[in-house]
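Student: Need the 3D shape of this:
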Amino acid sequence: MIPTLAELRTALDEGRATSLQLTDAALAHIADPAGEGVRVYTKVYSAQARAAAQASDLLRGAGLARSPIDGLPISVKDLFDVAGEATLAGSVALQGAPAATQNAVIVQRLLAAGAVIVGRTNMTEFAYSGLGLNPHYGTPRNPWDRAAGRIPGGSSSGAAVSVTDQMAVAAIGTDTGGSVRIPAALCGLTGFKPTARRVPLAGALPLATRLDSIGPIAASVACCAQLDAILAGDAQPLPKPARLAGMRLAVPTNIVQDGMDSHVAASFRAALSRLSAAGALLEEIVVPEFDELASINATGGLSSAEAWTWHRALIEHAGDRYDPRVLSRIRRGQTMTAADLLELLDARVRWIAALEERIARYDALLMPTVPIIAPTIAELTEDEAYYRTNALILRNPTFINFLDGCALSLPCQETGTAPVGLMLAATGGRDRHVLALGMAVEALLQTPA
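Tutor: The predicted structure follows:
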């Protein structure tokens, strides 16, 4: 069982653990030659982390803990700037690039809160896939059925496995089309995608700035709420669990349940049954806007357009160093015209307005985060299987990024079975509401039936 931030904070406050002990344990897991550390981290800050942990212990001993995460080992995705280092974003194409002159805003906020940053985590190159495969640094294996070599999900692949394998107590990733929620779902963790404007993007290498958001992967909803508050600079008291009885929850029936494997379908339906028995008011609805999104994105979509704009100069002199599967997706933006982009932006405004009106009377949407359990890495060797599976895994989370909404993925499978994520989503700005509802749902699903 992965300890929560609150449990570790209590252990620190009561003197049952020190930050240095927690940090040394995380570093030992990273360095274990039999473990996944070499594929999970692209950079490890052993000396800096131990020094930060010692400083945290001194401050705590003087009664000066800086925040609820002071002294806790945290990992950050490889696309956040760290002063003095080039930001590589899981690629080799940026090797030799100028070093960052300052920390990303979220890195600085974590440091100010006393977090011990143990290293940078591996990811899909340039964050452009939901599978988590990386041909340059290796692919971390999912903790579920590790011998079979299953994908961790992406793009924040190393982030999730750093938490499952106790190489960090929590991780910070990014989510442009599900890149926090997908690895959380496939690895049995909780992941939160905030409304994009909630957390500053400054110092994060972009994929698509109109869709990018920054969020945590951790052991519980409360952990995610605590980290989200720090990342967002939100000084309000943390959300409290909502009351499930009377909550109006919409369950879309079109698109999002297509292609579910039997285990995901059974887990999803069991979760819905428990929510209904607890007094939540579930209503199955058709969401026509979901059917429309493919045609809206037919010319390439926002990710392709924005990725091509950022990458085109780099591709000119280092395109041969890209993962070909990533490069091919970025190049889709090359053929988009100004008219295509303007029509897409206008269509998005109309789409958001229509969907917000349709779901205004509901407290949240419920859907499977990912419709299948994690496939094996070997299954995705052929390009056709790779692209088909990538599209399927990204499908549901992407709706919420295009909506500019917020969403939480939390485990809903029976203990001892393959991880399955339940996604709770709402319109933009309802982050605290989603977290409060998620706490209640989590408590219900963790109670023995």
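Student: CA only for contacts and neighbour counts going forward, please
Tutor: Will do.
Student: helices or strands up against the helix or strand hosting Val264?
Tutor: Secondary structure here is read from DSSP states H and E; on that basis Val264 sits in helix 262-277. Counting contacts by 3 or more Cα pairs under 8 Å, 6 or more residues apart in numbering; DSSP states H and E, helix 262-277 packs against strand 364-368, helix 431-446.
Student: and this one, so I can compare the two:
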Amino acid sequence: MTDPAPDLATAVDALARRRTTAADLAAQAIAAHDPELNAYAAWTPEATRSQAAAADAARAAGVDTGPLMGVPVSLKDIYAAAGWPTHAGSPKALPAARWERDGPLVAKLRRQLAAITGKTNTVEFAFSGLGTNPHWGAPRNPWDRSRVAGGSSSGAAVSVREGSALLALGTDTAGSIRVPAAMTGLAGLKLGAGRWPTEGIVPLSHLLDTPGLIARTARDLALGYGALDGDAPTAAPAALPDLTGVRLCVPTGVVWDDASPGVTEAVERALSALEAAGARLLRRDVPEVEAAIEVFRTTNLAGPDLYRLLATELDGWLDTVDPSIRQRLDKATEVPAWQWLAARARVAEVSRDAAQRLRDCDALVTPTVALSPPEVEAMQAPDRFAAANGLALRNTAVANYLTMAGVTLPAGLDAAGLPVGLQLLGQPGTEARLLALAQAVERVLGTADDRLGAPPAPTRGR
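Tutor: Modelled structure (predicted):
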């Protein structure tokens, strides 16, 4: 196999059939890396080659360590991993004793002999949804290099889109996996609250943080989920046979407000295709969606957690924090304790109510992001940054504030020719079922390559 693997599933199958080697995949990943897209904080091709060689040697000896054996995988620079410092998007490396040893998810990658390609760039401490970072620079959107790639798992998405990784590990507190996946035309999975461990991941919010995956297709997400869920790799959740009778709840109201030109139209075209394939669209008011967005807008639940980390465990870090993040951190200190606790209680309440209201639905469906990816330079203005950041995270935050699992898939292109995502949300603990549905949806809509085509020739914006 001389051409880059188009997706994770194809590469895994080729490895199993001995039609390619891990060394080949590593070489293709290294050749695909485009430094101008700025995906990586630590790009380590020699380590990738060494890990690939170990996987090939094990396979030659008849050892099968799991589906990710020899597969190029990137890590968001918020995951601790032996052999790499962890900066979490800040200008200094975090203390090595805690943040340079493998956490549980990275340890699973090691046991499967995955070829870790490096640490991908992130928003500083994962505290915004646009992907900007004054210390490391903003990863650029491959569809238009003058624009953001979304965040906070910005480099994670770019690593998959450029082909230097076939699977990326990210984190999601209010949309930090699904926003960059949607903005770059990829598939993204946010686990339900508590499904996967957050140990070994620099915390932003103990209530809202969840790990997750970015890949090219829903099928790839299912494969990655099976490989990393539980104590040992399992088979990927299989796709539903079709969409006949599948009930998709489409909330009215705020999730459609202020959408950039072409976003609503792309999502509605995708919904019409799903309906034609047999799905039932249940368009209705969902008060809990509105309530979750209201909590997101009015109470900074993550800010106090992050401020505590910086003030008590990372001495001196507050003085170097990105000003746009420091501004929101300082505001978080003004929130009375009773209000923060009331917001947490409200999250628990609306999560319970949503689970009851959505019992007759197989998934809640919305546009993933209402906002077309803005230009990087435009985000230097604080007022424009704040407005864009809030709009970028609004719809995805619904999942975190209702403790749901979420998948985003490419729906089409907006009026600017930039990717638009379709978001599917399910109750926590139903990740396998949600991935089975996502794969059936993908069969109808097509993969990103089918529905969006390839990104245009580079538009240099740097």
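Student: TM-score of the superposed pair?
Tutor: Between these two chains, after superposing, the TM-score reads 0.93 (TM-score structural alignment, normalised by the length of structure 1); 443 aligned residues with a Cα RMSD of 2.2 Å.
Student: ok so, going back, Thr10 of structure 1: which of the helices and strands packed on helix 262-277 of structure 1 is closest?
Tutor: Taking Cα to Cα as the criterion, helix 431-446 is the member of those that comes nearest to Thr10 of structure 1, at 19.6 Å.
Student: all strands of the stretch 1-150 of structure 2, in order?
Tutor: Along the stretch 1-150 of structure 2, counting by DSSP state E, counting those that start in this stretch, strands occupy 40-43, 72-76, 115-120, 140-141, 144-148.
Student: Need the winner for burial among those strands.
Tutor: Across the strands of the stretch 1-150 of structure 2, averaging neighbours per residue (mean count of other Cα atoms under 10 Å) puts strand 140-141 on top, at a mean of 32.
Student: now for that one, which elements pack on it?
Tutor: Secondary-structure packing of strand 140-141 of structure 2 (3+ Cα pairs under 8 Å, 6+ apart): strand 144-148.
Student: what's the next secondary structure element after the strand it packs on?
Tutor: The helix or strand immediately downstream of strand 144-148 of structure 2 is helix 154-162, counting by DSSP H and E.
Student: Mind reading off the mean deviation between that next one and structure 1?
Tutor: Between helix 154-162 of structure 2 and the corresponding residues of structure 1, superposition yields a mean separation of 0.5 Å, by mean Cα distance after the TM-score superposition for structure 1.
Student: what's the most centrally placed residue in structure 2 in contact with, if anything?
Tutor: Among the residues of structure 2, the one closest to the centroid is Ile177, at 1.7 Å (Cα atoms, centre = their mean). If you count contacts by Cα atoms under 8 Å, 6 or more residues apart in numbering, Ile177 of structure 2 has them with Gly151, Ser152, Ser153, Gly170, Thr171, Gly188, Leu189, Lys190, Gly212, Leu213, Ile214.
Student: Tell me which of these fall in strands.
Tutor: Gly170, Thr171, Gly188, Leu189, Lys190, Gly212, Leu213, Ile214 (DSSP state E).
Student: quick one: which of those is nearest Arg161 of structure 2?
Tutor: Ile214 (9.5 Å).
Student: burial count for the counterpart of the closest one in structure 1?
Tutor: Using TM-score structural alignment as the criterion, Ile214 of structure 2 maps onto Ile217 of structure 1. Number of residues near Ile217 of structure 1 (other Cα atoms under 10 Å) recorded here: 34.
Student: show me what contacts the nearest residue to Ile217 of structure 1 once chain neighbours are set aside?
Tutor: In space, Ile217 of structure 1 comes closest to Gly191 once its chain neighbours are excluded; the distance is 4.4 Å by Cα to Cα, 6 or more residues apart in numbering. By Cα under 8 Å, 6+ apart, the residues touching Gly191 of structure 1 are 180-181, 184-185, 215-218, 221, 224, 408-410.
Student: Make TSV from those and add distance to Glu85 of structure 1 to it.
Tutor: Output for the contacts of Gly191 of structure 1, formatted as TSV (distance: Cα to Cα, whole Å):
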residue	distance to Glu85 of structure 1
Val180	24
Arg181	28
Ala184	28
Ala185	31
Gly215	22
Pro216	23
Ile217	24
Ala218	26
Val221	32
Cys224	27
Leu408	32
Ser409	32
Leu410	34
